[in-house]
Structure formats: structure tokens, C-alpha cells
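Participant: Here is a sequence together with a model predicted from it:
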Amino acid sequence: MSKTALITGSTSGIGLAIAAAFAGKGYNIVFNGLEKNGPGIAAETAAKFEVDHLFFDADLKDPGQIQQMVAGSIAAFGNIDVLVNNAGIQFVSKIEDFPDEKWRDLMAVHLDAAFRLSKAVWPGMQQKRSGAVINIASAHGLIASPYKSAYVAAKHGIIGLTRALAMEGGPFGITANAICPGYVLTPLVEKQIPEQMQVHGMSREEVVEKIFLKEHAIKAFITPEAVAETALFLANSAAAPFITGTALAIDAGWTAH
């Protein structure tokens, strides 16, 4: 029987790369995203690897839509074997100007949704006595940068949630790990570049060199495929059952400082 992976934010960027990696191993894929062409992206990816799939445009700020997505996935495939909490948003501002509603949005998408989705898939994983929760955190879950108070706080929270889930999941064969990438050139990062240009008064080239890649020991953006292969390793390798509670940095040496 095929395994199933539910991956949030999986119709672009890192999430799409993760979906493709798991589909390549024969997993059924539950796609989630808000892009207008999301259903087409999901169908095309699933067809490429000849796997079954579902697509949900669930707004992760809405607990009811999260429940519907998980219930629909379990009804179709019987169980969720791998949950990847990947979806993310960003807002950059000095703390004194940071809008309260943006703080709430970032917390809802990054941290609240990861909690609710983990809670929803947990009983099935417990019953099966296996499962993997993989949270896409960030190097900002390990260190901080200015003007990103909500993002940094949420990503630190994700790592704390990961560790708690690892402790609770151990007796049931459930692993929980966080991946902490450095800067990956995704649509989310592309959106941040002009925002950082405005905040710092820099050109695009200066922002890439002096803000995004400044702390990377290897002066390059991380690839989505590198993150995807790490997620696959944490769920599908011979080592996977023994790795839990980790916050694994894939950051070109950023947090080695």
C-alpha cells in the first residue's frame, strides 16, 4: 500500500520540490497552496511520477479548513504517513512599525497551523505506530535578524514544537524534525528583496550580497532540491527511524559563526 505525504505550501518553491521528491518515491501527495493554478501544478506533478494526489486550497489561518483538508486526505488515502509543515509568509518591518495583524498572520501560518496539523494527523500515526512530522523552519529558528520579529519568533517556536512532538512521538514510532535552511531563492525570498531594498536603501545586487548572502560561508542560495532531499532522508532513509528532535541546518554555514 502506498504511503501518503501531506505537504503545505506545495505548489511552489521548497514545498513543490518536496512534493516532487516524495512523489518520485511513490508517495501519494496531498498538495496545498493558494496559487490560482495550484490544481494544475498538483495534477501535472502527480502525473509526472504516476502517483495519486489531492489538492486543497486550504487557508492555514482557518482551523476549519485545516480540519477539512486532513479529514479529506484520510478519507481518500486511509492515513497520513508524512506531514511536512512548509507553508510560509513573510513581513519585514521595524518593531515600532510592525502591524499587529501581520504578527498574527505570521504566527497563524507558521506556528498555529503546524500545531493544528500535527494534532490532526497524530491519532492516525499513533494507531499505525509510525509517522514523520517534518517542519520547515529556517536558520532564523536558530538565530535572529533585524526587522523580522514575527518570523524569527515563529521559527524559534517551530523548533520548540518539533522537540516536544519528538518526545511525545518516540513511544509510538513517530519522528519529528525541523529543517533550517539558509536563504533559498523561492517566490517568498524574491518578494523580500524589494522590501529589503526599501528598508535598507540598497539596490537589488547590494541586498543579495550584503543582506541575504552576507552570512553564508558558501556564497550561494540554497536550492529547493537540497531541502527536499533532506526531508526525504528524514522520512524515508534507513537512518530515519533513529533521527528525531533535531533542528538540521542546511544554511551554507550561516549558523556556524
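Facilitator: Happy to help now that I have it.
Participant: When you work out contacts or count neighbours from here on, use the C-alpha atoms and nothing else.
Facilitator: OK.
Participant: buried ones in the lengthiest helix in the chain?
Facilitator: Ordering each helix of the chain by length in residues (DSSP state H) puts helix 149-169 first. Neighbour-count burial for helix 149-169, counted by 16 or more other Cα atoms under 10 Å, picks out 149-163, 165-166, 169.
Participant: just how off-centre is stretch 17-25 within its chain?
Facilitator: 14 Å (Cα atoms, centre = their mean, to the nearest Å).
Participant: Now it: buried residues?
Facilitator: Applying 16+ other Cα under 10 Å to stretch 17-25 flags 17, 18, 19, 20, 21, 22, 23, 24 as buried.
Participant: next one: stretch 190-203
Facilitator: Buried residues in stretch 190-203 (16+ other Cα under 10 Å): 192, 193, 194, 195, 196, 197, 202.
Participant: now stretch 98-108
Facilitator: Buried residues in stretch 98-108, counted by 16+ other Cα under 10 Å: 98, 102, 103, 105, 106, 107, 108.
Participant: ok, and what's touching it?
Facilitator: 60, 61, 88, 89, 90, 91, 92, 150, 151, 154 (Cα atoms under 8 Å, 6 or more residues apart in numbering).
Participant: Need the buried ones from those residues selected in PyMOL.
Facilitator: Applying 16+ other Cα under 10 Å to those leaves a buried subset, and the PyMOL line that selects it is:
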select buried, resi 60+61+88+89+90+91+92+150+151+154
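Participant: And the strands in this structure, which stretches?
Facilitator: For the chain, the strands defined by DSSP state E cover 4-7, 28-32, 53-56, 82-85, 131-136, 174-181, 247-250.
Participant: distance between stretch 89-103 and the chain's centre?
Facilitator: 21 Å.
Participant: meant to ask about stretch 103-111, not that
Facilitator: That offset, for stretch 103-111, works out to 13 Å (Cα atoms, centre = their mean).
Participant: That one spans what distance, first to last residue?
Facilitator: Counting by Cα to Cα, to the nearest Å, you get 11 Å between the two ends of stretch 103-111.
Participant: Alongside the first one, take a look at this:
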Amino acid sequence: MLDGKVALVTGSTSGIGLGVARWFAAAGASVVLNGFGEPEEIDAIVEGLRSETGTTAVYSAADMTRPDEISGLVNLALESFGRLDVLVNNAGIFHVGPVDQVPVEKWNLILAVDLSSAFHAIRNALPAMRRQGGGRIINIASALALVGAPLTSAYAAAKHGIIGLTKVVALETAEENITCNAICPGNVWTPLAEARITEQVKTHGLPREQVIRNLLLAEQPNKRFALIEEIAAFATFLASDAAASITGAALPIDGGWTAH
């Protein structure tokens, strides 16, 4: 499906980003990884992709708060493979707290990582995509890009911004065989979700299943976590030639959350 393609996935050393990178590699793409992790962990991920799929993978520790390093990340893809076909803006961080208690530095950090990094990556990737005659941009947003929720001001603001950015880029590139879409997951089963469950069990003294159903999945009508593989499979489709007419869309994978 992605044979001969080159994909760059930010925030791809764990969670959704790593899942997407693995699916891309399995579909035949060469992959540029980015994110945090111990050197031995990163080496294992890169070697795992190579051995499992036969594809080529490279890694950059580029800091998503630094525009110059984001530019260098895109250049790494071009220098390593000579092209860039798919850009997935997945890097993100989260903070919970009332809007009047969010530290200013936390607000600035979340907007830098969750929103501005996507702008910088797209800005640097578009010239290469235009030269080669096409490309795919996929922004990992959130159900909170479509609805609000208490205590999520910075995250929800950044993800709402991602939807606006997605639409504008889609319109600006609509005649150039470049698409730009946003995937909006609800609750996804990741190591972070497991940590949140453990924390809530301790905080509220409730049974694990009650925490999952009545707290974490309170807004998700199907009462189940989406799997990383579901997000990755959808991203792989959006990256393929079969999705050439899908652009400017905010596409929920949220168990009905935003159907309310």
C-alpha cells in the first residue's frame, strides 16, 4: 500500500505514534522516527522495524518546541531518502487543571508541542511534497478538537487549532495532489491510559472497572478504549493513494463521543 513511500512520524517512540510508524513500515514505507527514549530503547525500536518489515528506519531526537530542530527533522528525511511522502504530526503532551490555575509555562509548552510543531513541520515539508508532485499530511488531533471538556483548556485549545490548520492547509494544497486531514481519537488504550487508570483507582478508591466505565469513558458511548492498531490502520489508509479525495476532514475515532 505504501511501497516506496517515505513517512515522517513525530512523537513515534511510543503510543499512537509508534503504532502508526509500525503500520507504515509493514505497508512498505521507509520511516523517520522521532521522540524521547533511552538510546538502547530507540535502537531496539529501529532494529525491530527493520527486522520485522525489511524497511529502513532512521531516528531523530528533534525537540518539538524548537523550530530549527523541526526543520532539521524534515531535512533528515530528505537527506536520508530523497523524498517525503507522508508527514504525521503526532507529538503531543497533556495537562489537567482549571483554566485559572494552569501555569503560563505549561500553557506555552502545550501550544508549542501540540500545535506549533505541526505548523513548523508542515511549513518545511510542503516544498518537498510540491516538488515531487504530491503528499499526505495527517495530524493526530483528539475528540477534544471537536468538543470541550473541563480542565483541558490548553490541550483543547491546541487541538481545536490543529483542526483549523488542517482545513487551511487542505484548501491551499487542494489542486496539488497533497491532502491534509486530522484524526480525532477519543480514549485510546496506551501505556498512558493504563497509568491514568491506576492513578484514578488510588485517588477515588473505586474498583478498576468502575473507574474505566464511569470516569475515563464517561463521554465515550461505546464504553471501550480504541486500540492503537485502529488509529494506525486508519492513518495508513489516509496515507495511501486510495484516500486521494479525502482532505480537510476532522475524522473521529471516538466510539460516538462527538455524536452527542
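Facilitator: Yes, it's here. No experiment lies behind these values; they were computed from the predicted model shown.
Participant: Superposed, how do the two chains score by TM?
Facilitator: Overlay of the two chains. TM-score (TM-score structural alignment, normalised by the length of structure 1): 0.94; 255 aligned residues with a Cα RMSD of 1.7 Å.
Participant: Save the strands of structure 1 as a markdown table, and put in mean neighbour count and distance to residue 124 of structure 1 too.
Facilitator: Output for the strands of structure 1, formatted as a markdown table (neighbours: other Cα atoms under 10 Å; distance: least, Cα to Cα, whole Å):
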| stretch | mean neighbour count | distance to residue 124 of structure 1 |
| --- | --- | --- |
| strand 4-7 | 26 | 12 |
| strand 28-32 | 28 | 16 |
| strand 53-56 | 21 | 18 |
| strand 82-85 | 27 | 11 |
| strand 131-136 | 28 | 9 |
| strand 174-181 | 27 | 11 |
| strand 247-250 | 21 | 24 |
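Participant: Dump those into JSON lines; add distance to residue 225 of structure 1 as well.
Facilitator: What follows is the strands of structure 1, written out as JSON lines (distance: least, Cα to Cα, whole Å):
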{"stretch": "strand 4-7", "distance to residue 225 of structure 1": "15"}
{"stretch": "strand 28-32", "distance to residue 225 of structure 1": "17"}
{"stretch": "strand 53-56", "distance to residue 225 of structure 1": "20"}
{"stretch": "strand 82-85", "distance to residue 225 of structure 1": "15"}
{"stretch": "strand 131-136", "distance to residue 225 of structure 1": "13"}
{"stretch": "strand 174-181", "distance to residue 225 of structure 1": "11"}
{"stretch": "strand 247-250", "distance to residue 225 of structure 1": "11"}
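Participant: for residue 153 of structure 1, what are its contacts?
Facilitator: Here residue 153 of structure 1 is in contact with residue 141 (Cα under 8 Å, 6+ apart).
Participant: what residue of structure 2 matches up with it?
Facilitator: Per TM-score structural alignment, the equivalent position to residue 153 of structure 1 in structure 2 is residue 157.
Participant: and if you look at residue 254 of structure 1?
Facilitator: Per TM-score structural alignment, residue 254 of structure 1 is aligned with residue 257.
Participant: Could you give the number of residues near that match?
Facilitator: 22 (other Cα atoms under 10 Å).
Participant: Likewise for residue 64 of structure 1?
Facilitator: When neighbours are defined as other Cα under 10 Å, residue 64 of structure 1 has 11 of them.
Participant: Tell me the spacing between it and residue 106 of structure 1.
Facilitator: Counting by Cα to Cα - residue 64 of structure 1 and residue 106 of structure 1 are separated by 18 Å.
Participant: Could you do residue 92 of structure 1 as well?
Facilitator: Distance of residue 92 of structure 1 to residue 106 of structure 1, given as Cα to Cα: 11 Å.
Participant: same deal with residue 238 of structure 1?
Facilitator: Residue 238 of structure 1 is 35 Å from residue 106 of structure 1, by Cα to Cα.
Participant: do the same with residue 146 of structure 1
Facilitator: 16 Å.
Participant: Residue 124 of structure 1 contacts residue 77, correct?
Facilitator: No. In this structure, residue 124 of structure 1 is not within contact of residue 77 by Cα atoms under 8 Å, at 11.7 Å.
Participant: Which one's more surrounded, those two?
Facilitator: Between residue 124 of structure 1 and residue 77, residue 77 has the larger neighbour count (other Cα under 10 Å), namely 20 against 16.
Participant: The more buried one maps to what in structure 2?
Facilitator: Aligned counterpart of residue 77 of structure 1 in structure 2: residue 81 (TM-score structural alignment).
Participant: Next up, the contacts around that match.
Facilitator: Contacts of residue 81 of structure 2 by Cα under 8 Å, 6+ apart are residue 6.
Participant: gap between it and residue 110 of structure 2?
Facilitator: From residue 81 of structure 2 over to residue 110 of structure 2 (counting by Cα to Cα), the distance is 31 Å.
Participant: Residue 127 of structure 2 maps to what in structure 1?
Facilitator: Alignment note (TM-score structural alignment): residue 127 of structure 2 maps to residue 123 of structure 1.
Participant: And that match, how close does it get to residue 113 of structure 1?
Facilitator: 17 Å.
Participant: And those two? Which one has more around it.
Facilitator: Higher neighbour count among residue 123 of structure 1 and residue 113: residue 113, with 21 against 12, using other Cα under 10 Å.
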